[in-house]
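Sequence below, structure please.
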Amino acid sequence: MTKIFIDGKAGTTGLRIYQRLSKYSDVELITLSEAERKDTAARKRAMNQSDIVFLCLPDQAAREAVTLLDNPETIVLDTSTAHRTNPGWAYGFPELSDQHRESIINSKRISVPGCHASGFIALIYPLVESGILPKSAYLSFHSLTGYSGGGKMMIAEYEDPDRDKSLNSPRQYALGQNHKHLIEVKIISQLEHLPHFSPIVSGFYSGMQVTVPLFKEQLTSGKTVQDVVQVLKQKYQGPIVSYIDSLDVNGFIATNKLQGMDSMQISVAGNEDRILLLSVYDNLGKGASGAAIQCLNIILGKEETYGLEI
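As a prediction, the model looks like this:
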């Protein structure tokens, strides 16, 4: 019986992980009472009694939580930004390469990818890896997300029947180009420059759509949109991340298309000159808890889709 503790079970990501784990008959969940869940001594005891710990905490709290571990055998899956670019931690996106998958299997420390970052990296990493897109490329992307990604406070704001009318329209944020996912996307995608990033939150619960626009001149000389499609199609053949020929229905892409699911769909649109790289998924699924559970399944030697909604 594998003992698992979720530090931060009350949050949106922690709660979704807890729900997914309810399907596991071979897992014992270590839980704390409401009075104990913020008690450092109780948390430390639970963590060191566990085979696997999920950290579903703010960044600084996640860093502090790691220092509580004395048990050298405990595996940590961190859903925060805290350790995603730390070379001592595996990056939890196994579809990127065999090396990423092996790192998850062999590491005691795994960092779960960021929600916005997942969609960008899924699109750009294979193109840089294959040489279709140079590492020196100057890129931009925008990401449309449901409000659940903002946590309990934002959820309460959007679900308030008397909410401010500004919440009735999409809202762009991180206008200073300092979003915390930027370093992650640069380093993991092996880029030399930070991209421009425009995240947008809107009035639906969950779902995410990332778009990376490219001019053909940004591709390596001699490469075309057909090369882009071929590489992405070969890279993503399921069952969790899949390339599909078209994401739209009657010319529209619904950002909540995969709401409640743990999968991701990748596609390419546009034309020969102006290319659109597209990814659609749930910010709470492959963008958070679903990715964490997928990594757990790899660690436990289970089917990667076990306990997931695909």
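
going forward, measure contacts and count neighbours with C-alpha atoms only.
OK.

Just the buried positions in stretch 186-203, please.
Neighbour-count burial for stretch 186-203 flags 186, 188-191, 193-195, 197-203 (criterion: 16 or more other Cα atoms under 10 Å).

Just give me how far it sits from the chain centre.
On the basis of Cα atoms, centre = their mean, to the nearest Å, stretch 186-203 sits 13 Å off its chain's mean C-alpha point.

ok, now stretch 262-277?
Mean-position distance between stretch 262-277 and its chain equals 18 Å (Cα atoms, centre = their mean).

Which residue ranges of the stretch 201-310 of the chain form helices?
Ranges of helices within the stretch 201-310 of the chain are 225-235, 290-300, based on DSSP state H, counting those that start in this stretch.

Please identify the most buried of the ones you listed.
Stretch with highest mean neighbour count among these: helix 290-300 (a mean of 23; mean count of other Cα atoms under 10 Å).

so how far is that helix from its chain's centroid?
How far helix 290-300 lies from its chain's middle: 12 Å, per Cα atoms, centre = their mean.

To compare with the earlier structure, here is another sequence to fold:
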Amino acid sequence: MAQALVFIDGDQGTTGLQIHERLRGRDDLRLLTLPESGRKDPARRAEAINSCDIAILCLPDGPARQAAASIVNPAVSVIDASSAHRTHPDWVYGFPEMEEEQAGRIARARRVSNPGCYPTGAVALLRPLVDAGLVPSDCPLAIHAVSGYSGGGRAAVQAYEGPDAGEAPDFQVYGLGLAHKHTPEIERHARLSQRPVFLPSYGAFRQGIVLTIALQARLLPAGVNGARLRDCLASRYAGSRSVRVADEAETAALERLDPQSENGTNNLRLAVHANEAAGQFLLSAVFDNLGKGASGAAVQNLDLMLAARA
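Just a heads-up that it's a prediction; the model follows:
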């Protein structure tokens, strides 16, 4: 089988470098890169993207749209790691486990939008529960998440690892205008009919995410309890290599959630915590924002698309 030619546009950024590392040593593909002098040359980039089999865009939103628009070769497939196309109807959402047919859609697609890091956890938790009618689509939801500072890109990494690192805060909450760009993505792909409140934060660690969503039993359909929520998630992700749902015993044994526990993997760990007497539940997701939240997901989607070409 001929090697697939893969072009990573933006290969010097955090996600691009991680993708390079994950693809290192593979003999089923060949990586196309541009020299530093050609990375900002629109003609060189357009030539590269139109000559590859699959392009992975690791760019800010504006340049990602420009790169996608420059494609004139109908044989080229694209995985966009930016947020530019995550709610676009012509792009397939690149979360293979989201529903039964999603992996097949990704494999056949020419345009795939990689999920955002925070939405990966939120959609993984909410979509099965909304589909099953256990969480109403109009349920008032508040989503809280803390990420390692690498989620802020190169500028944030420099702030925490550069010469002025001592001045970087140990913890910071942002998105206080409640207009974070990930919110429409969560709303759309979790199939919510009402916009959730989404409040992100960074900690003074490089990578990893803990995302939580609180639920009140009084706002859910009658009879919904922790076991039903947990069983719904476990059923949706049964057999998944990347997504695992903690069972009741594992959840009861958890005393804390470590955002760094899945670093270096493509794993997504979900749990349902319950205080049945108080009628309160907490959904949690733990994963690597540079793994399943970015480069790991891109490589997972790439493998699906390569398999379809074989």
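
Quick one: map residue 20 of structure 2 onto structure 1.
Superposed on structure 1 with TM-score structural alignment, residue 20 of structure 2 falls opposite residue 18.

Go ahead and confirm its match touches residue 9.
Yes - assessed by Cα atoms under 8 Å, residue 18 of structure 1 is found in contact with residue 9 at 7.0 Å.

so what sits against both of these two?
Counting by Cα atoms under 8 Å, 6 or more residues apart in numbering, no residue touches both residue 18 of structure 1 and residue 9.

For structure 1, which segments count as strands?
2-7, 27-30, 52-55, 75-78, 90-91, 109-111, 140-146, 171-172, 196-202, 208-215, 241-243, 264-270, 274-281 (DSSP state E).

Format those strands as CSV; extra columns: distance to residue 101 of structure 1.
CSV is the format used below for the strands of structure 1 (distance: least, Cα to Cα, whole Å):
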stretch, distance to residue 101 of structure 1
strand 2-7, 21
strand 27-30, 22
strand 52-55, 18
strand 75-78, 14
strand 90-91, 9
strand 109-111, 11
strand 140-146, 26
strand 171-172, 34
strand 196-202, 27
strand 208-215, 23
strand 241-243, 14
strand 264-270, 17
strand 274-281, 21
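
Among these, which comes closest to residue 158 of structure 1?
strand 196-202 (9.2 Å; Cα to Cα).

Give me the helices and strands touching the closest one, please.
In terms of contacts (3 or more Cα pairs under 8 Å, 6 or more residues apart in numbering; DSSP states H and E), strand 196-202 of structure 1 is packed against strand 140-146, strand 171-172.

what range in structure 2 matches the first one?
Under TM-score structural alignment, the alignment places strand 140-146 of structure 1 onto residues 142-148 of structure 2.

Identify all contacting residues around that stretch.
Contacts for stretch 142-148 of structure 2 (Cα under 8 Å, 6+ apart): 118, 122, 196-214, 259, 289.

again, 7 Å this time
Contact with stretch 142-148 of structure 2 is made by 196-214, as judged by Cα atoms under 7 Å, 6 or more residues apart in numbering.

now swap in stretch 267-283 of structure 2 and tell me
125, 212-217, 226, 230, 242-246, 251, 284-287, 292.
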